[in-house]
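Enquirer: Have a look at this prediction, sequence included:
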Amino acid sequence: MTREGGCLCGAVRFKAEGEPINVRICHCRNCQKAMGSPFFARALFNQNALTVAGNTSRYASSEAIDRVFCTTCGTRLFSWRTNGTVAGVALAVFDDRNAFAPTEHIWVAEKMAWVKLEDGLVQYPGTVPP
């Protein structure tokens, strides 16, 4: 299956082939700051399953992750692993914003105090254990 999406202004479009590896909500401080939001809800895909068209820019938010955004409107689209393996695609930028539902919360130890997690999903204080 192919799912498509893009930024707010339409200058960047992408296609995601197949099913995501996982769908999670990350509450880590880096995601909060990078997204300007209490969390980052994303679907994780192999980078080779993603095709991106349009002008994007990157910001290295850590040694392992670049944040990819539209150079025109600034929409935050992806968290892109610098090792070439996977990328997190923001759930809200898919054309069908309900295409994927998260199954887990990660980095809950860093969530904002007023965020109440009452959705019944599995919660991990940090990353998912091996």
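Expert: Okay, I see it.

Enquirer: CA atoms for contacts and neighbours, from now on please.
Expert: Noted.

Enquirer: Setting the sequence-adjacent residues aside, check what's closest to D66.
Expert: Nearest residue to D66, sequence neighbours excluded (Cα to Cα, 6 or more residues apart in numbering): A60, at 4.3 Å.

Enquirer: my bad, T71
Expert: That would be T56: by Cα to Cα, 6+ apart, it lies 5.2 Å from T71.

Enquirer: Count the residues that sit near the one you found.
Expert: Using other Cα atoms under 10 Å, T56 is surrounded by 19 other residues.

Enquirer: now it: how far from P102?
Expert: The spacing between T56 and P102, counted by Cα to Cα, to the nearest Å, is 26 Å.

Enquirer: Also G18?
Expert: 17 Å.

Enquirer: again, but for G5
Expert: 18 Å.

Enquirer: Look at these two and report which has more neighbours.
Expert: G5 (22 against 15).

Enquirer: want to compare, so here's the second one:
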Amino acid sequence: MAQEQARNESTEGINAWKKRAPYRIHEPNENFNARYEANCHCGRVKYEISRKEPLDSKLCHCTTCQTQHAAPFQWAAIFHKEDINFAKGHHDLEWYDPTSKSVEHKLPCKVRCSYCHSPIMDEGRNMILLFPSLIHLKTDEDRALFKPRYVYPYSIFSHN
């Protein structure tokens, strides 16, 4: 009996992320106002965003972002974890910690679809960085709200 209880607590601890923001699925009565929809490339992971405008939007040229995205920079929009709701597929996610090169859900980490491997977000301790190229921005006004406001100085063109 004690062994079974310990196993359940262990499993519950492993799966506790499913009950916390940003992975917790909001109930219909919680008044989550979905302003934007987004999905990974294959569509297995779908999510909604409630905040009209990101807290910030940036282009990052650090070598980690260049390597992880196989591109000269990463475009990211910063949100609170409560601003996202997974409509589908939050069980189809996997994590990667570039610091320890681990696939454990350890913060901060990179989050992607386990099927098509589209990067979904970077999850920090308090915030998330979503990738606007996955968000269905329908109007010019919406696109303007997500326009990068800051370019991190670690550019591929710097000589440092």
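Expert: Thanks, I have it. Bear in mind that the values here come from a model prediction, so they are computed numbers and not experimental data.

Enquirer: Can you give me the TM-score here?
Expert: The TM-score (TM-score structural alignment, normalised by the length of the first structure) is 0.77; 110 aligned residues with a Cα RMSD of 1.9 Å.

Enquirer: how about the residue nearest to T71 of the first structure, what's its partner in the second structure?
Expert: Using TM-score structural alignment, the partner of T56 of the first structure in the second structure is L93.

Enquirer: Tell me which residues touch its match, please.
Expert: V45, V111, R112, C113, S114 (Cα atoms under 8 Å, 6 or more residues apart in numbering).

Enquirer: and with 6 Å instead?
Expert: By Cα atoms under 6 Å, 6 or more residues apart in numbering, L93 of the second structure lies in contact with R112, C113, S114.

Enquirer: okay, now the second one: neighbour count?
Expert: By other Cα under 10 Å, 25 other residues sit near C113 of the second structure.

Enquirer: and what of N15 of the second structure?
Expert: 11.

Enquirer: Look at it and give its secondary structure.
Expert: Under DSSP: H, G, I helix; E, B strand; the rest coil, N15 of the second structure falls in the helix class.

Enquirer: so how far is E9 of the second structure from it?
Expert: 10 Å.

Enquirer: now do Q3 of the second structure
Expert: 10 Å.

Enquirer: One more: Y47 of the second structure?
Expert: For Y47 of the second structure, the distance to E9 of the second structure - Cα to Cα - is 29 Å.

Enquirer: ditto for A70 of the second structure
Expert: Applying Cα to Cα to A70 of the second structure and E9 of the second structure gives a distance of 39 Å.

Enquirer: so which of the contacts of L93 of the second structure comes closest to P132 of the second structure?
Expert: Nearest to P132 of the second structure, judged by Cα to Cα, of the contacts of L93 of the second structure is R112 at 14.2 Å.

Enquirer: Over in the first structure, tell me which residue corresponds to that closest one.
Expert: Checking with TM-score structural alignment, R112 of the second structure has F69 as its match.

Enquirer: What of H69 of the second structure?
Expert: So H69 of the second structure corresponds to M35, using TM-score structural alignment.

Enquirer: before we move on, the earlier item: what about Q3 and E9 of the second structure, which has more around it?
Expert: More crowded of Q3 of the second structure and E9, by other Cα under 10 Å: E9, with 13 against 8.

Enquirer: Which of the helices or strands spans the more buried one?
Expert: helix 2-15 (DSSP states H and E).

Enquirer: Let me see the contact set for M1 of the first structure.
Expert: Counted by Cα under 6 Å, 6+ apart, M1 of the first structure has contacts E17, G18.
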